[in-house]
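1. quick one: sequence plus predicted model below, questions after.
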Amino acid sequence: MLRVLFVGDVYGQPGRRVLAAHLPTLRGPDGLRNFDFIIVNMENAAGGFGLHRDAAESALRAGADCMTLGNHAWHHRDIHALLADAESYPIVRPLNYADPATPGVGWRTFDVPTRVDGKPGPTERLTVINVLGRVFMDAVANPFRAIDEVLERPDLGSVFVDIHAEATSEKAALAWYLDGRVAAVIGTHTHVPTADTRILPGGTAFQTDAGFTGPHDSIIGAAPEGPIQRFLTERSYRYAVAEGRAELNGVALELQDNRAVSIERYRYLEADHREDDYGHSQ
């Protein structure tokens, strides 16, 4: 049995803060949940757009074993150096870029030590795939066909798919298409956790969106004033990362032999948070 936690899109400094504070409490023999492997989507970790070195290192210190990305993958120049250092930074960027020279990899296989009754257990193999959707998104290669090619490879173990997409129909279609061939398909990008958590008939766990990890009193991470002004005026308006308490949203899974044994939504909300005299950073 492989116990996996997937954490939805980390957004800005508040998301990094709650991740750093709460993630270490969830694993290890004395952890609240004793997860064997933690995957974190870091698509919005750097001020709401992309991933930089400080954010990546913070997530790894907190206990992330793998980081996935999305449509803002290339927003920071740091990402090229991070993707080039695959040993230090276990990052999986979206698989379905058509250019074969795209930096980084769209899937990775990990050998994961497990624990049974608090004692070291067998090593389980886990493959993490990250794909972008195409509906209402930038033009990329077909994610369905891209995953088909990966699944032709041997010894993938249990396969986890993070589909970073806008349309709920596209996420659900991919999950049903892959049902019985992968252990889990979990959506990201829209930042609101959905209530359709389930295991499909073939044994694939699915949730349309895991939700996000970032400021609770916000509009999907942004301070409300920016989005409100854009809707009122129909003009561009600078968005700022919201302040205050943060929440962590994710999905907890138990996987075995490339099938899901269980799936449940996971949520943690800070009781309170006040910025110190030195302010905050994004």
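-> Nice, thanks for sending it over.

2. from here on, contacts and neighbour counts on C-alpha atoms
-> Noted.

3. if I look at the residue most central in space within the chain, how far off is residue 222?
-> In the chain, the residue lying closest to the centroid (CA atoms, centre = their mean) is residue 41, at 2.5 Å. With the distance defined as CA to CA, to the nearest Å, residue 41 ends up 18 Å from residue 222.

4. part of a strand, is residue 211?
-> No. Applying DSSP: H, G, I helix; E, B strand; the rest coil, one finds residue 211 to be coil, outside a strand.

5. that one contacts residue 8, correct?
-> Yes. In this structure residue 211 lies within contact range of residue 8 using CA atoms under 8 Å: 5.3 Å.

6. intersection of neighbour lists for the two?
-> Counting by CA atoms under 8 Å, 6 or more residues apart in numbering, the shared contacts of residue 211 and residue 8 are 188, 191, 249-250.

7. would you mind checking those for buried ones?
-> Among the shared contacts of residue 211 and residue 8, those classed as buried by neighbour count (16 or more other CA atoms under 10 Å) are 188, 191, 249-250.

8. among these, which lie within strands?
-> Among those, the members found in strands (DSSP state E) are 188, 249-250.

9. in JSON lines, list those along with distance to residue 198.
-> Below are those laid out as JSON lines (distance: CA to CA, whole Å):
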{"residue": "188", "distance to residue 198": "16"}
{"residue": "249", "distance to residue 198": "17"}
{"residue": "250", "distance to residue 198": "14"}
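
10. what ranges do the helices span in the stretch 151-282 of the chain?
-> Here the stretch 151-282 of the chain has its helices, by DSSP state H, counting those that start in this stretch, at 168-178, 225-233.

11. quick one, which of those helices is nearest to residue 16?
-> helix 225-233 (21.4 Å; CA to CA).

12. mind listing what's buried in the longest strand along the chain?
-> Counting by DSSP E, the longest strand found in the chain is strand 119-132. Across strand 119-132, burial judged by 16+ other CA under 10 Å covers 124-132.

13. now do that strand and helix 168-178, the angle between them.
-> 130 degrees (axes from the mean of the first three to the mean of the last three CA atoms, to 10 degrees).

14. got another one to weigh against that:
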Amino acid sequence: MRILFIGDVMGESGQEMFEKTVPLLKRNLHPQLTIANGENATRGRGINEKVFKKLQKAGADVITMGNHTWDNREIQDFIGTAKKLIRPANFSAGQVPGIGYTIVKVNSVSVGVLNVQGRVFMSPSDDPFAVGEKIIAQLEKETSIIFVDFHGEATSEKEAFAWNFDGRVSAVVGTHTHVQTNDARILPQGTAFLSDVGMTGPYDGILGMRRESVIGRFKNQLPTRFEVETSGGQTLGAVVIDVDEKTGRAQKISNLRIDPDHPYFE
């Protein structure tokens, strides 16, 4: 089983990069399952139904979210029926719409996809370890392949989660920081790990936002409206993970970065 995961899709630039690059990657890499984080997909804040369907059409089988899940109010109108759109499972248990995990059939193989959010330097949420334990225990009864998108700021928290569930999940891949890390590895019991897969969108912004606003905020500390960068190059952060379908153990993990400084050759 080969899983392709695409990092945080950022605004219209991210949508464009996703549409033109993901179909190419799928033709060349032949993943059986493609997952993407879409929490920044609509104008950099949340996702609406139009963009959700757009990413699906371009190749996303499952879309995960994060701390900007509710920033676009329209999501509340369709997340309850969108079974392939999952938000962090540890959001205020029972108090918000949507689901935190899903099970998809890939040919005859079931794959569990779980989304959780960290608590270090993030907005309040329930304990991702406790919530993760409960859901992973449920998923283990149905499948040996479990993929986790851990949306968090602290690399230590993401790494701790991966080690805690080593051997019980196939992969723990981090999102949120928009900067791809260089620590892809397979832990001793077979869990693939990457602290952060990076982002998909503007390459010449600062984490996808216009440079001037971000630099100004650091220099003067005044309230600033951040807007997604619309000019310059584009980037795509991704990771490819091969998993043994019987055991659920990861066999290989390779991070992938595509941008003007790292062109992709077929």
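-> Thanks, I have the structure now. Owing to the predicted nature of the structure, the values given are computational and were not obtained by experimental measurement.

15. post the TM-score for the overlay when you can.
-> Scored by TM-score structural alignment, normalised by the length of the second structure, the superposition of the two chains gives a TM-score of 0.93; 256 aligned residues with a CA RMSD of 1.2 Å.

16. picking up where we left off before, okay, residue 211 and residue 8 of the first structure: which has more neighbours?
-> Legend: neighbour count by other CA atoms under 10 Å for residue 211 of the first structure and residue 8, higher for residue 8 (32 against 28).

17. hmm, who's touching stretch 168-180 of the first structure?
-> 133, 135, 144, 163, 165, 184-185, 187, 200-204, 206, 208, 259.

18. just those residues now: which is nearest residue 244 of the first structure?
-> residue 187 (26.0 Å).

19. now for that closest one: which residues touch it?
-> Contact analysis of residue 187 of the first structure by CA under 8 Å, 6+ apart lists 162-165, 171, 207-210.

20. and which of those residues is nearest residue 37 of the first structure?
-> Nearest member of the contacts of residue 187 of the first structure to residue 37 of the first structure, counting by CA to CA, is residue 162, at 14.7 Å.

21. might one say that that closest one is in contact with residue 143?
-> No. Between residue 162 of the first structure and residue 143 there is no contact under CA under 8 Å: 11.1 Å.

22. which neighbours do these two share?
-> The contact sets of residue 162 of the first structure and residue 143 overlap at residue 131 (CA under 8 Å, 6+ apart).

23. who's more crowded, these two?
-> It is residue 162, of residue 162 of the first structure and residue 143, that has more neighbours when counted by other CA under 10 Å, with 29 against 20.

24. that one maps to what in the second structure?
-> By TM-score structural alignment, residue 162 of the first structure lines up with residue 149 in the second structure.

25. quick one: its match from residue 92 of the second structure, how far?
-> For residue 149 of the second structure relative to residue 92 of the second structure (CA to CA), the value is 18 Å.

26. how about the strands in the second structure?
-> Applying DSSP E to the second structure gives strands spanning 2-6, 8-9, 33-37, 62-64, 85-86, 101-106, 109-117, 145-151, 171-175, 185-186, 192-194, 199-202, 234-243, 250-258.

27. indicate which one of those is closest to residue 77 of the second structure.
-> Per CA to CA, nearest to residue 77 of the second structure of the strands of the second structure: strand 85-86, 12.6 Å.

28. number of residues surrounding residue 212 of the second structure?
-> Neighbours around residue 212 of the second structure, by other CA under 10 Å: 13.

29. what do you get for residue 21 of the first structure?
-> Neighbourhood size, residue 21 of the first structure [other CA under 10 Å]: 11.

30. what do you get for residue 138 of the first structure?
-> Quick note: residue 138 of the first structure (other CA under 10 Å) scores 10 neighbours.

31. what does the one 3 residues further on give?
-> Residues lying near residue 141 of the first structure (other CA under 10 Å) number 17.

32. quick one: map it onto the second structure.
-> Under the alignment by TM-score structural alignment, residue 141 of the first structure pairs with residue 126 in the second structure.

33. is it true that that match touches residue 90?
-> Yes. Applying CA under 8 Å as the test, residue 126 of the second structure and residue 90 come out as touching, 4.9 Å apart.

34. now do the contacts for residue 44 of the first structure.
-> Residue 44 of the first structure sits next to 9-12, 50-51, 72 when contact means CA under 8 Å, 6+ apart.

35. just among these, which is most surrounded?
-> Going by other CA under 10 Å, residue 10 tops those with 36 neighbours.

36. in the longest helix anywhere in the second structure, which residues are buried?
-> Assignment by DSSP state H gives helix 11-29 as the longest helix of the second structure. Buried residues in helix 11-29 of the second structure, defined by neighbour count with 16+ other CA under 10 Å: 11-19, 21-22.

37. who's in contact with the nearest residue to residue 146 of the first structure once chain neighbours are set aside?
-> Spatially, and ignoring its direct neighbours in sequence, residue 146 of the first structure is nearest to residue 96 (6.0 Å; CA to CA, 6 or more residues apart in numbering). Contacts for residue 96 of the first structure (CA under 8 Å, 6+ apart) come out as 106, 131-132, 140-143, 146.

38. relative to residue 3 of the first structure, how far out is the residue nearest to residue 155 of the first structure when sequence neighbours are not counted?
-> Counting by CA to CA, 6+ apart, residue 125 is the residue found nearest to residue 155 of the first structure once chain neighbours are left out, at 8.0 Å. According to CA to CA, residue 125 of the first structure and residue 3 of the first structure sit 12 Å apart.

39. count the residues that sit near the aligned partner of residue 104 of the second structure in the first structure.
-> Matched by TM-score structural alignment, residue 104 of the second structure corresponds to residue 110 in the first structure. Counted with other CA under 10 Å, residues neighbouring residue 110 of the first structure total 18.

40. so the match of residue 162 of the first structure sits against residue 170, correct?
-> No. Contact criterion CA under 8 Å: residue 149 of the second structure and residue 170 do not qualify, at 11.3 Å.

41. where's the residue opposite residue 212 of the first structure in the second structure once aligned relative to residue 132 of the second structure, distance?
-> Matched across to the second structure, residue 212 of the first structure falls on residue 199, judged by TM-score structural alignment. Taking CA to CA as the measure, residue 199 of the second structure and residue 132 of the second structure are separated by 24 Å.

42. ditto for residue 174 of the second structure
-> According to CA to CA, residue 174 of the second structure and residue 132 of the second structure sit 15 Å apart.

43. need the winner for burial among the strands of the second structure.
-> Ranked by mean neighbour count, those are led by strand 8-9 with a mean of 33 (mean count of other CA atoms under 10 Å).

44. average distance between it and the first structure?
-> Here the mean offset of strand 8-9 of the second structure against the first structure after fitting is 0.4 Å, by mean CA distance after the TM-score superposition for the first structure.
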